[in-house]
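Chemist: what would the 3D arrangement of this be:
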Amino acid sequence: MKGYTIQELKVGDSATFAKTVTESDVVTFAGVSGDLNPVHINAEYAKESMFGQRIAHGMLSASFISTVLGTQLPGPGSIYLGQELKFTKPVFLGDTVTVTCTVVEKNEEKNRLKVETIARNQKGDAVITGFATIMPPKA
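Modeler: Just a heads-up that it's a prediction; the model follows:
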């Protein structure tokens, strides 16, 4: 499996990935990352938070962007150089997050792509917006 080179990609190309966030995802992410913020892992604490219930880690949902970039667009062999993120709404356990990554700029001389990254919940609300800088694989 190989990724797309900059010559093979064009502005407007996009790819998506969807995942329903589970209890297991949140607990596993907390363990791997060390982020044990009680708003993520303690239902009683989270009930008293501004969200009224547990929320998934923002970076868990953001990691789905990496899934698209590393497996689909540009895909295997690409290098993720940077990411600008804005968390716009919480993701609750049971929400389905769909990430769409769209090429918005190409710089063939530097072998760089600027990719718009948007994650939406099952209601269509944007939960994360931003832009990634990617180095696609060489031919």
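
Chemist: C-alpha from now on. contacts and neighbour counts both.
Modeler: Will do.

Chemist: mind checking what secondary structure the closest residue in space to residue 121 that isn't next to it in sequence has?
Modeler: Take residue 121 and drop its neighbours on the chain: the residue closest to it by CA to CA, 6 or more residues apart in numbering is residue 97, 4.7 Å away. Three-state call for residue 97 (DSSP: H, G, I helix; E, B strand; the rest coil): strand.

Chemist: so residue 97 is in contact with residue 20, correct?
Modeler: Yes. Using CA atoms under 8 Å, residue 97 makes contact with residue 20 at a distance of 6.1 Å.

Chemist: which one of the two has more residues nearby?
Modeler: A count of neighbours by other CA atoms under 10 Å puts residue 97 above the other of residue 97 and residue 20, at 27 against 14.

Chemist: quick one, what contacts the more buried one?
Modeler: Contacts were defined as CA atoms under 8 Å, 6 or more residues apart in numbering; by that measure residue 97 touches 18-21, 61, 91, 119-122.

Chemist: top of these by number of neighbours, please.
Modeler: Top of the contacts of residue 97 by neighbour number is residue 119, holding 26 neighbours under the definition other CA under 10 Å.

Chemist: ok, that residue touching residue 102?
Modeler: No. Here residue 119 lies out of contact with residue 102, judged by CA under 8 Å, at a distance of 11.7 Å.

Chemist: ok, which stretches of the chain are strands?
Modeler: Taking DSSP state E as the criterion, the chain carries its strands at 14-20, 79-87, 96-107, 112-120, 126-135.

Chemist: I'd like the structure of this one too, to check against the first:
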Amino acid sequence: MTAETAAYAFEDLQPGMTASLGKTISEADILLFAGISCDTNPVHLNEEFASQTMFKGRIAHGMLSAALISAVFGTRMPGPGCIYIGQELRFKAPVRAGDTVNAHVEVTETVPEKKFVKFRTWCTVGDKTVLDGSATIMVPARG
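Modeler: You can find the predicted model right below:
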């Protein structure tokens, strides 16, 4: 296990525990995400088009920020072996190339009979919340 990878068993997780991960979004990230997701909406790829929208310029895909939440779950907390059950997202503000997105998760509840853990999830750029939500993750028990 490296400093950037953790592994928590269900029994280790308690309400209030947090983890986070940060990434500066590059032009390449936006282009690669468009290719992987097939989301070629010109608001992400065409500056001329995007400059005529409410955003006044290109923005990153909202799901790119959401993917960073998945990265927190898969590598930081709970870590390898966890399985997404559900995610609710509310996009609050745009992310642009050059912005550093910090994805955060916080344990809010554990459900022992199903080995589910509920989390508050959010992403920030500086002091601004750009994404807010919640998730349910299945976490392997010890042994």
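
Chemist: coming back round to it: relative to residue 4 of the first structure, how far out is the residue nearest to residue 121 of the first structure?
Modeler: Relative to residue 4 of the first structure, residue 97 of the first structure is positioned 25 Å away (criterion: CA to CA, to the nearest Å).

Chemist: residue 31 of the first structure now?
Modeler: 34 Å.

Chemist: so which of the two has more stuff around it?
Modeler: Comparing residue 31 of the first structure with residue 4 by other CA under 10 Å, the one with more neighbours is residue 4, at 18 against 11.

Chemist: the more buried one reaches residue 71, doesn't it?
Modeler: No. Residue 4 of the first structure lies out of contact with residue 71 (CA under 8 Å); the separation is 10.2 Å.

Chemist: now do the contacts for the residue nearest the centre of the second structure.
Modeler: The residue at the geometric middle of the second structure, judged as the C-alpha nearest the mean C-alpha position with CA atoms, centre = their mean, is residue 69 (2.1 Å). The neighbourhood of residue 69 of the second structure, defined by CA under 8 Å, 6+ apart, consists of 103-105, 121-123.

Chemist: repeat that for residue 66 of the first structure.
Modeler: By CA under 8 Å, 6+ apart, residue 66 of the first structure lies in contact with residue 80.

Chemist: state which helix of the second structure is the longest.
Modeler: helix 62-75 (DSSP state H).

Chemist: give me the buried positions along it.
Modeler: Residues 62, 64-66, 68-70, 72-75 are the ones in helix 62-75 of the second structure that count as buried (16 or more other CA atoms under 10 Å).

Chemist: that one vs the first structure, average distance?
Modeler: With mean CA distance after the TM-score superposition for the first structure, helix 62-75 of the second structure departs from the first structure by a mean of 0.4 Å once superposed.

Chemist: counterpart of that helix in the first structure, which residues?
Modeler: Aligned by TM-score structural alignment, helix 62-75 of the second structure falls on residues 58-71 of the first structure.

Chemist: stretch 14-24 of the second structure too?
Modeler: Counting by TM-score structural alignment, stretch 14-24 of the second structure pairs with residues 10-20 of the first structure.

Chemist: name the surrounding residues that touch that stretch.
Modeler: Everything outside stretch 10-20 of the first structure that qualifies as a contact, by CA under 8 Å, 6+ apart, is 64, 67-68, 72-73, 94-106.

Chemist: repeat that for stretch 30-39 of the first structure.
Modeler: 29, 40-41, 45-46, 49, 53-55.

Chemist: which of the residues you listed fall in helices?
Modeler: Among the contacts of stretch 30-39 of the first structure, the members falling in helices (DSSP H) are 29, 40-41, 45-46.
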